[in-house]
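Student: mind looking at a prediction? Sequence and model below.
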Amino acid sequence: MFSWQVAENLGIEGLVQVDIPTPLPKPGELLVKVEVAALNYSDLLMINDTYQIKPPKPFTPGQEIAGKVVKVGEGVMFDVGQRVASKVLFGGFAEYAIVRADMVIAVPETIALSSAVTLPVSYTTAMVAFTKVLKVHNNDYVLIHSAAGGLGLAAVQIARYLGVRVLATAGTDDKCRVAKENGAEMAINYLKQNWYHAILEATENKGVDVIFDSVGGKVTQESLKCLAWQGRLLIVGFSSGDLPYIPAHRLLLKNASAIGVYWSHDHNQEMLSSIGKNLVQLCVSGDIQPIIWNYYSFKDLPQALSDLRDRNSFGKLLMKFSEEGAIE
């Protein structure tokens, strides 16, 4: 099978296209023919050996896939030919991928695989953040950073569905427009405005109840300035590449909390199974509508990763193998 691998050198430049044997599923696993794979910022971290999961080289990156089951291992309840989407720890940027059965989301015929592939990581993270790590309430002010990215737009749509007032930041006017089209009532271009002053002005100096921070670094520190009394800062990631320093006195003086958002099928299986089914229904009903920036062929994966790294996109970037992965 065709696969992209990190072999000797790290980074996008170190990716090599190889032809390797197709793996066989073990008990509790499925072999899925990958129709479409979604890119995530964690892919960039992994190929640079800066992610918490560090596969031994050579390895195939890619953590979010959708396709059809071609083989099943012992004890697996899915059928050959069934359409599925799944998170994988790694191995998604290949013609076939081994998938743990407990990570699989069954995909009905009414959902395009290009939409389903965005559910296992981005939308799941947003749903975990807003309904499990904490529960947002109607008319809460929720600030979402990097709101036009794949994760950011998922968070905007989930927050909108939950009835909160979404405020957003993004790096261009076009990205601000996209954030507003997907549910943000205000979007601030952080390259043109002092965004936390704008947030305080919009909330009459009360601040926001929840901050969804996938950026880290200086953004996290500045976020504390516009957190409301008893506000909650959700630490979702560090796309800036910088781990934040959180001044504890800012939390103390506002009786506020900083909470990590992390989930795992090893620890949260029942919760994640329920969320997966819920997201499928929201996708069917149109309450969430994944935004796809572009489709890339298998050979163009390095360009796709470069576009993601350089922030030349909004929404999700997808690598597809077949027309089933395209818009239906």
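Tutor: Received the coordinates, thanks.

Student: all contacts plus neighbour counts: C-alpha atoms, from now on.
Tutor: Noted.

Student: now the longest helix along the chain: buried residues?
Tutor: Counting residues, the longest helix in the chain under DSSP state H turns out to be helix 269-285. In terms of neighbour count (16 or more other CA atoms under 10 Å), helix 269-285 has its buried residues at 272, 275, 276, 279, 280, 283, 284.

Student: which secondary structure elements does whichever helix or strand comes after it sit against?
Tutor: As assigned by DSSP states H and E, the chain's next helix or strand after helix 269-285 is strand 292-296. With contacts taken as 3 or more CA pairs under 8 Å, 6 or more residues apart in numbering; DSSP states H and E, strand 292-296 sits against strand 316-320.

Student: now do the strand it packs on against strand 292-296, angle only.
Tutor: Here the directions of strand 316-320 and strand 292-296 differ by 30 degrees (axes from the mean of the first three to the mean of the last three CA atoms, to 10 degrees).

Student: can you name every helix or strand that strand 316-320 contacts?
Tutor: Looks like strand 316-320 contacts strand 29-38, strand 292-296, helix 301-309 (3+ CA pairs under 8 Å, 6+ apart).

Student: export those to TSV and tack on mean neighbour count and distance to residue 157?
Tutor: Output for the helices and strands packed on strand 316-320, formatted as TSV (neighbours: other CA atoms under 10 Å; distance: least, CA to CA, whole Å):
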stretch	mean neighbour count	distance to residue 157
strand 29-38	27	18
strand 292-296	17	14
helix 301-309	18	20
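
Student: try this one side by side with the last:
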Amino acid sequence: MKKILIILLLSTVCMSCKEEKKTNGKLNIVTTTTMITDLVKNIGGDHINLQGLMGSGVDPHLYKASEGDVAKLSNADIIFYNGLHLEGKLVEVFEKMKNKKTIAISDALDKSTLIGSEYFASNYDPHIWFDINYWKQATEFVVKTLSEAIPEQKTTFETNGNVYIEKLNALKNKLEQTISSLPNEQRILVTAHDAFNYFGKAFDFEVVGLQGLSTATEAGVKDVQKLSAFIIENKVKAIFVESSVPKRTIEALQAAVKSKGHEVTIGGTLYSDALGDAGTIEGTYIGMFEYNVNTIVNALK
């Protein structure tokens, strides 16, 4: 009986949404992570109905679709997601959605250039947004996809895309200038999980995560002890919590270092798998990236 009521509810929701689409003449676009939502918003603007599934502080590795999400996905004309198994538990939902246009942002990239991993299901690091050049390619990919879906707005989408790419170029130049103030030997970034490898590759940081590429893997006592020894040996001044990962693992790491007669500070909270709160500077991709770099550099100096 409960299943029947849910089906009827979803049917009602979808019918009303479809009616709204006919009224305003806009396509319904659904996005998964906050980074993708921000990107598509910058390109589509007021010419699309945009709904993001995940909010600030949400871990996409462990995210499960709610009944409300199923309604949004069922009514979507286009679904943008990261791919590379980032949204592991949502992939099954996508696979069951025949006749829906699901677009993986990672399809914009040459897989041979991605960071591989023998321990992760996709064999690629999915945290591609931490390479600004990749995000520029993702921008062009979204422009192309939306232009094909709404050809009458192609010029608008292309203009928006060009403007956003200019902003990304300016961001990269600004971050390079900020990072240049940090000596190479101090560019060691220790975080809760391996979300920052593309950042490290792009900006010449050695990146070490306590957990693996996915937060679904747990850090053990041996991992903590091994990393604490690394911190002491390399005289790392600060380690970092992530907004979408419980801070207890980093606190345990700090305690392990202290038990060996050394001190390491927690340099702040970084945004890794999700942006900051909506309506804040950190709630945008550009604001998040600038905040992260300032936090890292200031703590490691």
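Tutor: Done, it's in. Only a predicted model underlies this, so the values are computations on that prediction, with no experimental measurement involved.

Student: care to give me the TM-score?
Tutor: Aligned and superposed, the two chains score 0.31 in TM-score terms (TM-score structural alignment, normalised by the length of the second structure); 138 aligned residues with a CA RMSD of 5.5 Å.

Student: that older thread, closest one of the buried residues of helix 269-285 of the first structure to residue 231 of the first structure?
Tutor: Lowest distance from residue 231 of the first structure to those (CA to CA) belongs to residue 275, with 24.9 Å.

Student: verify the stated contact: that closest one with residue 127.
Tutor: Yes: in terms of CA atoms under 8 Å, residue 275 of the first structure counts as a neighbour of residue 127; the distance is 7.3 Å.

Student: joint contacts of those two?
Tutor: Residues touching both residue 275 of the first structure and residue 127 (CA atoms under 8 Å, 6 or more residues apart in numbering): none.

Student: tell me which two in the buried residues of helix 269-285 of the first structure are the farthest apart.
Tutor: Counting by CA to CA, the most remote pair of the buried residues of helix 269-285 of the first structure is 272 and 284, 18.4 Å apart.

Student: mind putting the helices and strands packed on strand 316-320 of the first structure into TSV with distance to residue 113 of the first structure?
Tutor: Converted to TSV, those look like this (distance: least, CA to CA, whole Å):
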stretch	distance to residue 113 of the first structure
strand 29-38	7
strand 292-296	12
helix 301-309	18
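
Student: for residue 4 of the first structure, which of these is the nearest?
Tutor: By CA to CA (comparing all of these), the closest turns out to be helix 301-309, at 8.4 Å.

Student: now the angle from that closest one to strand 316-320?
Tutor: Using the same axes, to 10 degrees: helix 301-309 of the first structure against strand 316-320 is 170 degrees.

Student: mind giving me the packing neighbours of helix 301-309 of the first structure?
Tutor: Using 3+ CA pairs under 8 Å, 6+ apart, helix 301-309 of the first structure sits against helix 41-47, strand 316-320.

Student: what's the closest of these to residue 160 of the first structure?
Tutor: Nearest to residue 160 of the first structure, of these and by CA to CA, is strand 316-320 at 18.6 Å.

Student: tilt between that closest one and strand 29-38?
Tutor: 120 degrees.

Student: for residue 124 of the first structure, which residues are in contact?
Tutor: With CA under 8 Å, 6+ apart, residue 124 of the first structure has these contacts: 272, 275, 276, 279.

Student: quick one: closest of the helices and strands packed on strand 316-320 of the first structure to residue 105 of the first structure.
Tutor: Among those, strand 29-38 sits nearest to residue 105 of the first structure (CA to CA), with 12.2 Å.

Student: and that closest one, what does it pack against?
Tutor: By 3+ CA pairs under 8 Å, 6+ apart, strand 29-38 of the first structure packs against strand 64-72, strand 96-100, helix 113-116, strand 316-320.

Student: relative to residue 178 of the first structure, which of those is closest?
Tutor: That would be, of these and by CA to CA, strand 316-320, which comes in at 12.6 Å.

Student: so what's residue 224 of the second structure up against?
Tutor: 210, 252, 253, 256.

Student: the closest residue to the last one other than its chain neighbours sits in which helix or strand?
Tutor: Leaving aside its sequence neighbours, residue 256 of the second structure sits nearest to residue 228 (CA to CA, 6 or more residues apart in numbering; 6.2 Å). For residue 228 of the second structure, the enclosing helix or strand under DSSP H and E is helix 221-233.

Student: re earlier: tabulate the helices and strands packed on strand 29-38 of the first structure in JSON lines, adding columns for mean neighbour count and distance to residue 186 of the first structure.
Tutor: Formatted as JSON lines, these follow (neighbours: other CA under 10 Å; distance: least, CA to CA, whole Å):
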{"stretch": "strand 64-72", "mean neighbour count": "26", "distance to residue 186 of the first structure": "30"}
{"stretch": "strand 96-100", "mean neighbour count": "25", "distance to residue 186 of the first structure": "39"}
{"stretch": "helix 113-116", "mean neighbour count": "28", "distance to residue 186 of the first structure": "26"}
{"stretch": "strand 316-320", "mean neighbour count": "27", "distance to residue 186 of the first structure": "22"}
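
Student: now do the SS call for residue 252 of the first structure.
Tutor: helix (DSSP: H, G, I helix; E, B strand; the rest coil).

Student: the closest residue to residue 186 of the first structure other than its chain neighbours and residue 127 of the first structure, how far apart?
Tutor: Once flanking residues are discounted, residue 186 of the first structure sits nearest to residue 167: 5.1 Å by CA to CA, 6+ apart. Noted for residue 167 of the first structure: a distance of 17 Å to residue 127 of the first structure, by CA to CA, to the nearest Å.

Student: cool, and residue 100 of the first structure?
Tutor: 21 Å.

Student: then residue 84 of the first structure?
Tutor: For residue 84 of the first structure, the distance to residue 127 of the first structure - CA to CA - is 19 Å.

Student: cool, residue 272 of the first structure as well?
Tutor: For residue 272 of the first structure relative to residue 127 of the first structure (CA to CA), the value is 10 Å.

Student: the strands in the stretch 201-301 of the second structure, which residues?
Tutor: Here the stretch 201-301 of the second structure has its strands, by DSSP state E, counting those that start in this stretch, at 206-211, 238-242, 265-270.

Student: and those as a markdown table, adding mean neighbour count and distance to residue 81 of the second structure?
Tutor: Listed next are those as a markdown table, based on neighbours: other CA under 10 Å; distance: least, CA to CA, whole Å:
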| stretch | mean neighbour count | distance to residue 81 of the second structure |
| --- | --- | --- |
| strand 206-211 | 20 | 23 |
| strand 238-242 | 23 | 21 |
| strand 265-270 | 18 | 22 |
